[in-house]
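Novice: The following block contains a protein sequence and its predicted model.
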Amino acid sequence: MVKVVAIGGSLRSGSSTYLALQQAVDRLAALGAEVTLLDLRTMDLPFCDGGDDYSDYPDVKRLQDAVKKADAIVLASPEYHGSVSGVLKNALDLMGFEEMAGKVTGLISVLGGQANSNALNDLRLIMRWVNAWVIPEQVGIAQAWKAFDEDGKLLDNKLAERFDLFTQSLVDNTRKLRGVN
């Protein structure tokens, strides 16, 4: 069974980033993956100081262990000032090769304005740096404030199809690259 950890990089209540991440989580579960959602809004993570001792913060170990045990990762970030959110970057900085090398990774970005790929490209670079495998499919949601209905469902069928292709690719590539069923 493919084990996936999904991490959302927003601290906002009612976050569109978590609505988008939930789309991926639901589809991955429907494909038979075991999915663990890590909600950074509920975790007590310090700012990364470049050290190795974060023993005063049990959530750092929880984050590291969840990613280490996973075959694949889904990262979702709002785009702030043309890049990945600080909270997601910090969470990634609290980990390294031991946790992320060889992991198959899917990327989602959520924007309030016009479409672009800045956060996705930055995440792709970060994950490549730690020797993770990023799938070619990615999801960017522009003007996210109008992408979901009041129940968190996608309003655009083409966007829903992109999530279907994205999650299928993550599962298929994880099976191939990690040798799991």
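Specialist: On my side now, so go ahead.

Novice: going forward, measure contacts and count neighbours with C-alpha atoms only.
Specialist: Will do.

Novice: Tell me where the longest helix sits in this protein.
Specialist: Using DSSP state H to define each element, the chain has its longest helix at helix 157-178.

Novice: and the host helix or strand of residue 89, how far from the chain's centre?
Specialist: Using DSSP states H and E, residue 89 falls within helix 86-93. Averaging C-alpha positions (CA atoms, centre = their mean, to the nearest Å) puts helix 86-93 11 Å from its chain's average.

Novice: Next up, a structure to set beside the first:
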Amino acid sequence: MTDLPNVQPGLLRAPDPAALLPQPPSTHRPRLLMLYGSLRERSYSRLVTAEAARILEALGAEPRIFDPEGLPLPDAAGADHPKVAELRDLVGWSEGMVWCSPERHGAMTGVMKAQIDWIPLSLGGVRPTQGKTLAVMQVCGGSQSFNTVNQLRILGRWMRLLTIPNQSSVAKAWDEFDEAGRMKPSPFYDRIVDVMEELVRFTLLTRDIRETLVDRYSERVESHEALSRRVNQSNAV
């Protein structure tokens, strides 16, 4: 360890290939939480999310869509608020997520951001998002843009989510649905199918090895130092 004087001996671990191949793998359906970013009566982000949920069902996943109606602004209520508790319970239940927001003023909506802001990085000693998968999508009122999905990717990384490479941006969303609220055949629809396929694959690949994938040297050092402090305090009593 002479070449790495700043590394604590015993806490730097080479990856174990066997740990990346869990046996037996989980067999339940991938659990996927879906968030959308509009409260409009005819919300295209909700309609896209509903189409994506149907695709996920066909792919063998278990999607659940959170309705943001009634969710208070962040810090305007306590964590015991029913909608906040519902959202956090769903985050804990999930193994991956889908975020779909309209683009408003070149950015995601406040409705979308409020939902994400209510999800803590740590909850009861557990990081509820770390190592879970994420797919991002947006709907546009005009020409195609990628501002919102790019912002959602930044948030996904901040929340320590494994954000998949593919994404969806639906241009002129108002023209992509029929009167019944079903999406018309189009390259936009095909892209959503691509994204959902990829999300399910990444979730199946990573859900059983999530703890291994996000095992960090810095956190092992922090835990080791905290344990040493507790031992020292105990010995001093």
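Specialist: Nice, I can see it. Not measured: the values here are computed from a predicted model.

Novice: Next, the TM-score between them, please.
Specialist: Scored against TM-score structural alignment, normalised by the length of the first structure, the superposed chains reach a TM-score of 0.91; 176 aligned residues with a CA RMSD of 1.6 Å.

Novice: ok so, going back, I would like the range of the second structure that aligns with the longest helix of the first structure, please.
Specialist: On the basis of TM-score structural alignment, helix 157-178 of the first structure is assigned to residues 186-207 in the second structure.

Novice: Run a quick neighbour tally on the equivalent of residue 142 of the first structure over in the second structure.
Specialist: Under the alignment defined by TM-score structural alignment, residue 142 of the first structure is paired with residue 171 of the second structure. Neighbour count of residue 171 of the second structure, defined by other CA atoms under 10 Å: 17.

Novice: now residue 171 of the second structure, nearest residue through space, not along the chain?
Specialist: Excluding the flanking residues, the one nearest residue 171 of the second structure by CA to CA, 6 or more residues apart in numbering is residue 144, at 4.4 Å.

Novice: what kind of secondary structure is the aligned residue in the first structure for the one you found in?
Specialist: When the first structure is aligned by TM-score structural alignment, residue 144 of the second structure is paired with residue 115. With DSSP: H, G, I helix; E, B strand; the rest coil as the basis, residue 115 of the first structure sits in coil.

Novice: separation between the residue nearest the centre of the first structure and residue 17 of the first structure?
Specialist: Nearest to the mean C-alpha position of the first structure, by CA atoms, centre = their mean, lies residue 75 at 1.1 Å. Applying CA to CA, to the nearest Å, the value for residue 75 of the first structure to residue 17 of the first structure is 10 Å.

Novice: Burial check on the residue mapped onto residue 110 of the second structure from the first structure, number of neighbours?
Specialist: Matched across to the first structure, residue 110 of the second structure falls on residue 86, judged by TM-score structural alignment. Around residue 86 of the first structure there are 16 other residues, counting by other CA under 10 Å.

Novice: quick one: contacts for the match of residue 144 of the second structure?
Specialist: Applying CA atoms under 8 Å, 6 or more residues apart in numbering to residue 115 of the first structure gives the contacts 140-143.

Novice: ok, now residue 46 of the second structure?
Specialist: Residue 46 of the second structure makes contact with 36-38, 100 under the criterion CA under 8 Å, 6+ apart.

Novice: Could you do residue 25 of the first structure as well?
Specialist: By CA under 8 Å, 6+ apart, the contact list for residue 25 of the first structure reads 6, 35, 37.

Novice: In the second structure, which strand is the longest?
Specialist: Counting by DSSP state E, the longest strand found in the second structure is strand 162-170.

Novice: ok, the match of residue 144 of the second structure to residue 83 of the first structure distance?
Specialist: The value you get for residue 115 of the first structure to residue 83 of the first structure, if CA to CA is used, is 13 Å.

Novice: likewise residue 95 of the first structure?
Specialist: Distance of residue 95 of the first structure to residue 83 of the first structure, computed by CA to CA: 19 Å.

Novice: Looking at the first structure, which of the contacts of residue 46 of the second structure hold up?
Specialist: Retained in the first structure: 36, 38, 100, out of these (criterion both residues aligned by TM-score structural alignment, their matches' CA atoms under 8 Å).
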